[in-house]
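> Next come a sequence and a model predicted from it.
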Amino acid sequence: MGAFDVRDMIKADAAASATPDMFGPSLGGATRAFHPLAERIAAIPVKPTLSPIMIEGCVRLFDALAVILAGGLIYWLYAAGNVDNFLPYQITIPALAIGTLGCFQALQLYHVGALRNFVAAAVRLVTGWTMLFLITLAIFFFLKIGDQVSRVWLLGFYASGVAALLGERFFVTLGVRYLTRSGRLERRTAIVGGGEAGEALIRALEAQRDTGLRICGVFDDRNDDRSPDLVAGYPKLGTIDDLVEFARRTKLDLVIFTLPISAEARLLTMLRKLWILPIDIRLSAHMSKLRFRPRSYSYFGAVPVLDVFDRPIADWDIVVKWMFDKLVGTLALIALSPVMLATAIAIKMNSKGPVLFRQKRYGFNNEMVEVLKFRSLYHEMSDFAAAKQVTRDDPRVTGVGRFIRKTSLDELPQLFNVVFKGNLSLVGPRPHAIHATASNRAYEQVVDGYFARHKVKPGITGWAQINGWRGETDTEDKIQRRVEHDLYYIENWSVLLDLYILLKTPFSLMTKNENAY
């Protein structure tokens, strides 16, 4: 079980939750107040969760290692030094390890539900391992190489393999059950759309086992009889705008729409508001009469849904990017430390004040992060809120500051953000100041879907920067083009793209710096 259940929380104030003014009074047509229960849910601390895909990947690794170690141990104990040709053993052990992964996948032994149920999984595991060995013996027979492999070794490999796999799966089961009890495998979910369709979906999801879904509440723009205040025991927490705010305040992994595909205009209006969030968005196909090919659906248990948006850089991609940032960031910090030291000395000798400048900027999911930079303005003229952008020949910029801004040396302290704080990435959309404007308009007012660039961690450099969209954004076109490049990066991310951007950055600083002052 997870840390909370919404229905348990509303038992104490069910009467208040069912009244018509549950969203607070509306003054002169003003936006409804944020639901008090939504405030309480958002305030509950949420433990970091683990992706089932990552758990399954780790178990595959454990299975392969168990097979390799079992085969290698029996070879070392019995066959080593007693056989003339060790090549069949070198081929058989890794081949059986690979075969085990394929066989167990076919037997559905990597689903989180199977990892929780040791007894049922053990029966299938022994069956699969036995069938795999019988197939191996058949191959030896038809290839006429049975006399080249010790029968004692094969028997020992089979027995030790069973023991190793069962022992490993037993401890995996204990671990997965612990993670389940502590809520580390749950996916926090919001349902969009109340009424009969919403209730039917919730009932269907609750009837499934091992989906890992934790429903936080229901959201719906309708406020009439078609959308009651309680749906299958879950409260309606607000509108789509409230859902966006809710996702900003607490961790949310998944949104499921219960609207029919025929409600195209309403669906698109809602999606335009939600696609900026770093969450998975699905469309329920549970009650739809429209049928697609089976491969068009994904499933929560037996409940079909259509994939609309996927969270970018998820599951193992997060691990890969984290390792890339830490490894390359540490190497860059070591390599550039003489340059950073020289820059710090130059700043200190050029003007009074601290060497470093700290500024609040937008980070992942619109969270505030404190970004480090070398100070480039006179200390008494520092603009912590970025109320006024630095322009050409800006009198606030020091002599050294003008050089380090032109060459982007002022950004180097952000390597500390990457390596130690982890709130920046080496590559990503550049973090913008909170009050930054273009043509005296806030960025989010200029660019539709601006906050979609915050679906990933911001970076020191990015796709927009190496394509010349860095520095001052004094016109609406400049910020529009920058955001377009940021969204392209998010949609096409790969480690190779990150590496390309890093390698291209020094050259772009020398050739595309006309907007950097």
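Noted; the coordinates are in hand. Given the structure is predicted, the values throughout are model-derived calculations rather than measurements. Residues are numbered from 1 along each chain as shown.
> From here on, just use CA atoms for contacts and neighbour counts.
Fine.
> for the stretch 1-150 of the chain, what spans make up the helices?
Applying DSSP state H, counting those that start in this stretch to the stretch 1-150 of the chain gives helices spanning 6-10, 14-17, 36-43, 52-74, 87-106, 112-116, 118-143.
> A further structure is provided below for comparison with the first:
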Amino acid sequence: MSLFKQGRYSGLLRPFSYFLDLCIINGLALFVYFPDINGIVFISVISVSWILLSIASNFYEVYRYTREVTIISLLFKQLLLFTLITFAFSGFYREYGLMPDIIIKYVLLVFLLISIAKFAVFYLLQRYRTIRGGNYRKTVILGNNKRTLELQNFFTNNPEFGYVHKKTFAIKNLDNFSIEDCFRFIIEENIDEIYCSISELSNFQIGQVIDFADNNLKVLKFLPDNKEIYSKRLKYEYYNYIPVISLRNIPIDQPFNAFLKRTFDFIFSSLVIIFVLSWLTPILAILIKLESKGPVFFKQYRNGFNYREFECYKFRSMTPNDEAHLNQVTRGDERITKIGNFIRKTSIDELPQFFNVLFGDMSVVGPRPHMLSHTDIYARNIDKFMVRHFIKPGITGLAQISGYRGEVESENDIIGRVKHDIFYLENWSLLLDLKIIVKTFLNTVKGEDKAY
């Protein structure tokens, strides 16, 4: 229950909003205003147009701190664009005889119902945060000045936005201030978001906070002033009229992008399971069982999104042994069976992870998850290793197609993997995913030196 209450966002809320709005749009058209049109054509054209318009206008980019006037502005913008699209549809499909006055009535009723639904969800979430204390985020502020006081008052006086402010740290002109004490408090109180006044932190302290946030999966944001922030991807947001800067912009955090990636994962994994694993699994099960005793599938706990543990599935490629969960496979490893050697070289042993993708623990593309014992070591010794847990792990990833797959033979291997993983999460796109999938397939066919 606590995990649900403190969730960074609901993965179902944005898809539900799309679904509800599309039901209103298509339901009113087919059953009330335009009963004689071709339903398949209308639903296909208008639904795709609505989704594209929504992306272009940021119609669904409504957050807990979004003001009502912004929502009204988004509604009017979408109303205008959708009206133009609907008239364009009537002009292109003249055979349906859609009259202008009927179209106007249809569009106005559509937006009346969508507006009611949008504000209903917005206010219901606010009441849920206020009354039930759910869907909240714990915050701290580093710095004590006029601007941080405004932000603190915003958190305190607006419980409907779902922020629980724990502490504001005074920094300036304090001889006994220790930033390590801040870090200790953040860990002990399980703080979700850190807000920093740039004017009160030295460049060295800013670097310390950035490293701490990255290595501990904390959201970090800055209150801007005249100091320079060294980051390529800054994102401005407004809490009421208070400007806040996000240090790292992760495209998959955008609800529509998350929905798009999850939809792609679901469809792709379903196709692999139905058309590949359905017949390949029985064959491999027989071959694996004939060569050695033990289960067909190998299950191992890994760390995934937000550092949560999950069971990762593979076809068993080694004889059962006590070191399987502790030591990674090395070149010429005697634990690997003959059939195991083949399925590892061809990456067939990874195919059961499409069930992990289907269940939502993994994605087709993302940072590769490590064994728990190795993750603990890397998290302590490799700077920014934890950043890769801001997104779901993948069956393949940018690091894997860039020469960093398989055994970690030196510290440079894991450092290179982390750099590529961070680049991926900051520059994600569906086209990048497709490129990585194609490159993975080509590498598998060609063969890789580290595939053992």
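Arrived safely. Bear in mind the structure is a predicted one, so any value in this text is a computation, not a measurement.
> who wins for proximity to residue 270 of the first structure among the helices of the stretch 1-150 of the first structure?
helix 36-43 (19.3 Å; C-alpha to C-alpha).
> Quick one: residues in contact with that closest one.
Contacts with helix 36-43 of the first structure, where a contact means C-alpha atoms under 8 Å, 6 or more residues apart in numbering, come from 6, 10, 23, 216, 237, 246, 249-250.
> closest one to residue 183 of the first structure among the helices of the stretch 1-150 of the first structure?
helix 52-74 (12.3 Å).
> What's the local residue count around residue 279 of the second structure?
11 (other C-alpha atoms under 10 Å).
> cool, and residue 285 of the second structure?
15.
> distance from the longest helix along the second structure to the first structure after superposition?
The longest helix of the second structure (DSSP state H) is helix 100-127. For helix 100-127 of the second structure, the mean deviation from the first structure after alignment is 3.7 Å (mean C-alpha distance after the TM-score superposition for the first structure).
> Which SSE is immediately downstream of that helix?
Next helix or strand after helix 100-127 of the second structure toward the C-terminus (DSSP states H and E): strand 137-142.
> how far is that following strand from where the chain is centred?
22 Å (C-alpha atoms, centre = their mean, to the nearest Å).
> which residues touch it?
So strand 137-142 of the second structure is contacted by 6-8, 148, 152, 162-171, 186, 190-197 (C-alpha under 8 Å, 6+ apart).
> Among these, which lie within strands?
163-169, 193-197 (DSSP state E).
> Filter those residues down to the buried ones and hand me the ChimeraX line.
Only the buried entries of these go into this ChimeraX selection, using 16 or more other C-alpha atoms under 10 Å:
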select :163,164,165,166,168,169,193,194,195,196,197
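> For residue 124 of the second structure, grab the count of nearby residues.
Neighbour tally, residue 124 of the second structure, other C-alpha under 10 Å: 12.
> Tell me which stretches of the stretch 151-300 of the second structure form helices.
Going by DSSP H, counting those that start in this stretch, the stretch 151-300 of the second structure shows helices at 179-188, 203-215, 255-272, 278-291.
> Could I get the ones you listed in TSV, plus columns for distance to residue 72 of the second structure?
Putting the helices of the stretch 151-300 of the second structure into TSV (distance: least, C-alpha to C-alpha, whole Å) gives the following:
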stretch	distance to residue 72 of the second structure
helix 179-188	37
helix 203-215	35
helix 255-272	20
helix 278-291	50
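> out of these, which comes closest to residue 116 of the second structure?
helix 255-272 (20.7 Å).
> which helices and strands does that closest one pack with?
Where contact means 3 or more C-alpha pairs under 8 Å, 6 or more residues apart in numbering; DSSP states H and E, helix 255-272 of the second structure is packed against helix 13-28, helix 353-359, strand 363-365.
> okay, these, which one's buried deepest?
strand 363-365 (a mean of 26; mean count of other C-alpha atoms under 10 Å).
> can you name the residues of the first structure that that strand overlays?
On the first structure, the counterpart of strand 363-365 of the second structure by TM-score structural alignment is residues 425-427.
> Average separation of the matching stretch from the aligned part of the second structure, please.
Mean for stretch 425-427 of the first structure is 1.0 Å (mean C-alpha distance after the TM-score superposition for the first structure).
> coming back round to it: most tightly packed of the helices of the stretch 1-150 of the first structure?
When the helices of the stretch 1-150 of the first structure are compared using mean count of other C-alpha under 10 Å, helix 112-116 is most buried, at a mean of 21.
> That one: how far from the chain's middle?
With C-alpha atoms, centre = their mean, you get 22 Å for helix 112-116 of the first structure.
> Remind me what it packs against, helices and strands.
Looks like helix 112-116 of the first structure contacts helix 52-74, helix 118-143, helix 151-181 (3+ C-alpha pairs under 8 Å, 6+ apart).
> Redo these as JSON lines? Include distance to residue 341 of the first structure.
Below are these laid out as JSON lines (distance: least, C-alpha to C-alpha, whole Å):
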{"stretch": "helix 52-74", "distance to residue 341 of the first structure": "40"}
{"stretch": "helix 118-143", "distance to residue 341 of the first structure": "57"}
{"stretch": "helix 151-181", "distance to residue 341 of the first structure": "45"}
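> related to what we said a few turns ago, does anything pack onto the longest helix of the second structure? Which helices or strands?
Against helix 100-127 of the second structure (3+ C-alpha pairs under 8 Å, 6+ apart) you get helix 13-28, helix 68-92.
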